[in-house]
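K.L.:
need the 3D shape of this:
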Amino acid sequence: MDFSLNIKQELKLILTQEMKLSLNILEMSSIDLEKFIEKECLKNPLLEIDFSSKSYKQKGDDSEDLSPFDFISEEKNLIDFLEEQIGFLKISKEMRFLCNFIINNLDKKGFLSISRDELKSSCGFPLKYIDEAIEIIKTLDPVGIGCKNLQECLIFQLHKKNIIDVKLEYIINNFMQELASLKYDFICSKLNITENDLKKYLKIIQSLNPIPSRGFYMGDTTTYIEPDAEIKNLDGRYIVIMSNKNIPKLKLKSLENHQDITGEMKSYFNSALNIIKCIEKRQNTLENILNIILEKQYSYFSNPKEKLNSLTLKDISAVLKIHESTVSRAIKNKYILTDRGIERIKDMFIINNKKIFIKEKIENLILNEDRENPLSDSEIVELLKKENFNIARRTVVKYREELGIKSVYKRKLKI
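P.N.:
Below is the predicted model:
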């Protein structure tokens, strides 16, 4: 029997109700915050909305100043739908966090277009956990979510329908461009199949969903978004202007005698003060983040021909001395108005701008290659050198594989 005394030191973060409220408010979109404020005003007799503020219009106001942005779609977005499904799965907290992190890095079509290594450098999880999380995400609805490109998405859907056909998969992997151009004779000759066979394959492909996010971000109805801030040119210099248009201005009801603040009323008083403080903190945090984004991406906002520079959550957190998760919460479901239009704040972050630009070059070179005499990796290196991009062959191989493009031997049409 062991009667020795073992002392174990643990560091635990215990979130108070105030801290939880602050984090929740930080994460809310403008429309969610508006609903939250109106709900709290009904519950708390000491809270009231200051309708004298020009930044917020009372419901039913027929003012001519009404903007279409005052009417925001309440349609559930794809990210919320996926995170809701993750919440029902019996997985660890760490895996749930990782799944949600990856979900928030899907592109507009619902594809996971960034590489595993980029995810690892952003979240710090080992690749085996990232792979596990990706497989979990692929089990969610809509089918095809989390696939890296169109080809993988379509083939994934085929397998879900128990359709296993080598030639059909070969068409999807190699002839999507020819299908789109209606070059049916060319495909039939290369695959040695009849036009009727091709039409059957085409009918199956058309039954699949090429855009997993369809139904969430695309539709017949117009969706209006209220920007949380504007990047505006004033006197030749771009600055951040915060928008409080859809955020009701809160104030405490005046009390004749402060001694009345006892018992239950004291609880209402403290709750009201905390809500007002949390909303102010939300706005200040978001404004600080946007000011750094503007500084780092100034050329992008000031020149329509410029692209985004490399920028990560870690860069922002290091400057503001706050956790990366706080930055992530603050920018979630939030938008800015720029000279280019309304853009998601999340889209202002990019891990490696030069890398993405070179990958686009590689993809375009391969898309326009001779299908019977495709480009080798060495040939791609030489073509890139002519455009002053000096990268090694192994880098081209790495980027090509991240794009989901097969080697020259597998791309060559040999039927």
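
K.L.:
from here on, just use CA atoms for contacts and neighbour counts.
P.N.:
Fine.

K.L.:
which residues in the stretch 1-150 of the chain form helices?
P.N.:
For the stretch 1-150 of the chain, applying DSSP state H, counting those that start in this stretch gives helices covering 17-27, 30-43, 78-87, 93-103, 116-123, 127-138, 150-160.

K.L.:
same thing with the stretch 301-415 of the chain?
P.N.:
313-320, 324-331, 353-367, 377-385, 393-402, 408-411.

K.L.:
helices and strands around the second one, which ones?
P.N.:
Using 3 or more CA pairs under 8 Å, 6 or more residues apart in numbering; DSSP states H and E as the contact criterion, the elements in contact with helix 324-331 are helix 17-27, helix 264-296, helix 313-320.

K.L.:
want to put them side by side, so please do this one too:
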Amino acid sequence: MLKQNLQQKLLQKLSPQQIQFIKLLQVPTVSLDTRIKEELEENPALEDISLADMNEPVEEYPDKDPDDDFKSEDREENNDEFNVDDYLQDDNINDYGSKYDNNDDDDDKKELPYAVTNTFFENLQAQLDLVDLDDKNYLIAQQIIGSLDDDGYLRRAIPSLIDDLAFSQNVFAEEEEIEEMLKVIQAFDPAGIGARDLQECLLIQLRKKDTSNPFIEKAISVVEDHLDEFTKKHYDKLEKSLNVDSEGLKDIVNEILKLNPKPGDSGASNVKQMQVIPDFHISKNEDVLTLTLNSKNAPELRVSKSYQEMFQHYEKTSEKDKKLKEAVQFVKQKLDSAKWFIDAIKQRQQTLLKTMNAIMNYQYEFFLSDGDERNLRPMILKDIADRIGMDISTVSRVANSKYVQTEFGTFLLKSFFSEAIQTDSGEEVSNKEVKMILEECIGKEDKIRPLADEKLTEILKEKGYNIARRTVAKYREQLGIPVARLRKEL
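P.N.:
Predicted structure coming up:
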């Protein structure tokens, strides 16, 4: 049965401009330049002033007047000669597009010398080539090397390797043959390579050492028979099992601690680190703080004059056929898109400065004291959102992806936010201050008898911080500090 109902709904929808602003706001400075270049490539009506001045076209015919194409008289005479089809077929026929693509700073690029090193797997292959093997064993060994993970472990089961060899190499191998070739690879450098678990990895390394050394012999016994007690630091049980005193156990443990649990990492060449470009700079002159925005956040963009003139010319044309209307619509769309993007960039700059200025003023004493966390006030997203009259989600987008450079280091804005802890005197302090004191207490503790969470709670209460033991445990875990038993040293 069909029915008709009249309903009234109140919906909140973001406009395309708002969506574009939100996306730009959460882009960090290191990625903003790439995002702007993408927009410049997609929209020929958008220009970068610095690039537009640098990339003036070189005329092939010097005798030609460069202003001829822009004289109004010539434009009026050539109106009938302008072919809209040609324009619609190639969106990139414009001064900017041809100049930008041809001058992508290729002339300024310099080749920098860099170290050429073999990868982890290339080193193993080089060692394999030195071993005298027949074709079948060589292929088996190659398959094993290719099955190692980045840590140097063989996580793949032997039956699976047999199947891999049969399907990929047409080699039919027995389990004993795989085991034999695995032992060959486990003899390669770095020591511990080709192990199937941590225990086997440590044993391979220990057995390559001087086993006549009594400490090495005892270390092998620990790894082979008492690895669980060792990892959990039950040193008293180990002393009884090995029949050694604390000093002897200390030497044995030191031998084990020298081993590499991830031998594959030793072959890694270049470790990529995330590049951080600060979005803000805070400088201090006596008791006055000055906030500046990174210049990369303020690109000099403008709407293309040639596109504006083109649109005005189309609008004044009396006769408008279908193709001309399509051309007018295309140009208008590109012009609007360029204006929206420029407005979004400007709004981004204003929001960044407004938010960071509020954070700086809220934490003024912290920045003046060169980052003394005791002066860090408790601050949540709502505190800043209320000050700048914006939504909490906007402040969150800024705080989670932006960095500020100060005279005492570069920090993520999120690190300035913290919860409040009330002291015995009724004063509210940042939980970061409590974490700092907690870290100091653990750093100064006797490692033979490390402080348990209950004892740390008592110390904090003596200092005026009345917090529960479970809160102390939470803060300790956030600091990446293990429990007392695992901090114990001999």
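
K.L.:
and the TM-score between them?
P.N.:
With the length set by TM-score structural alignment, normalised by the length of the first structure, the two chains reach a TM-score of 0.55; 294 aligned residues with a CA RMSD of 4.9 Å.

K.L.:
looking at the helices of the stretch 1-150 of the first structure, which is nearest to Ile239 of the first structure?
P.N.:
Evaluated with CA to CA, the helices of the stretch 1-150 of the first structure place helix 30-43 nearest to Ile239 of the first structure, the distance being 20.6 Å.

K.L.:
show me what the closest one is packed against.
P.N.:
Applying 3+ CA pairs under 8 Å, 6+ apart, we find helix 30-43 of the first structure packed against strand 47-49.

K.L.:
who touches the strand it packs on?
P.N.:
With contact meaning CA atoms under 8 Å, 6 or more residues apart in numbering, strand 47-49 of the first structure is reached by 40-41, 248-253, 272.

K.L.:
ok so, going back, let's have the helices of the stretch 301-415 of the first structure in TSV, adding distance to His258 of the first structure and mean neighbour count.
P.N.:
Formatted as TSV, those follow (distance: least, CA to CA, whole Å; neighbours: other CA atoms under 10 Å):
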stretch	distance to His258 of the first structure	mean neighbour count
helix 313-320	38	16
helix 324-331	35	19
helix 353-367	57	15
helix 377-385	74	16
helix 393-402	65	16
helix 408-411	79	14
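
K.L.:
please name the nearest non-neighbouring residue to Ala452 of the second structure.
P.N.:
Ala484 (5.2 Å; CA to CA, 6 or more residues apart in numbering).

K.L.:
surely the one you found meets Asp446?
P.N.:
No: the pair Ala484 of the second structure / Asp446 is not scored as a contact, 10.6 Å apart, by CA atoms under 8 Å.

K.L.:
how many neighbours does Ile136 of the first structure have?
P.N.:
If you count neighbours by other CA atoms under 10 Å, Ile136 of the first structure ends up with 17.

K.L.:
neighbours around the residue lying closest to it once chain neighbours are set aside, how many?
P.N.:
Distances taken as CA to CA, 6+ apart put Cys99 closest to Ile136 of the first structure, at 7.7 Å, once the chain neighbours are dropped. Here the number of neighbours of Cys99 of the first structure (other CA under 10 Å) works out to 24.

K.L.:
pull the contacting residues for the equivalent of Glu365 of the second structure over in the first structure.
P.N.:
Counting by TM-score structural alignment, Glu365 of the second structure lines up with Ser299 in the first structure. Counting by CA under 8 Å, 6+ apart, Ser299 of the first structure touches 306-308.

K.L.:
OK, contacts around Glu363 of the first structure?
P.N.:
Glu363 of the first structure makes contacts with 400, 403, as judged by CA under 8 Å, 6+ apart.

K.L.:
if you set the cut-off to 10 Å instead, what comes out?
P.N.:
Residues near Glu363 of the first structure by CA atoms under 10 Å, 6 or more residues apart in numbering: 357, 399-400, 403-405.

K.L.:
kindly report the same for Thr338 of the first structure.
P.N.:
By CA under 10 Å, 6+ apart, the neighbours of Thr338 of the first structure are 227, 229-233, 238, 240, 301-302.
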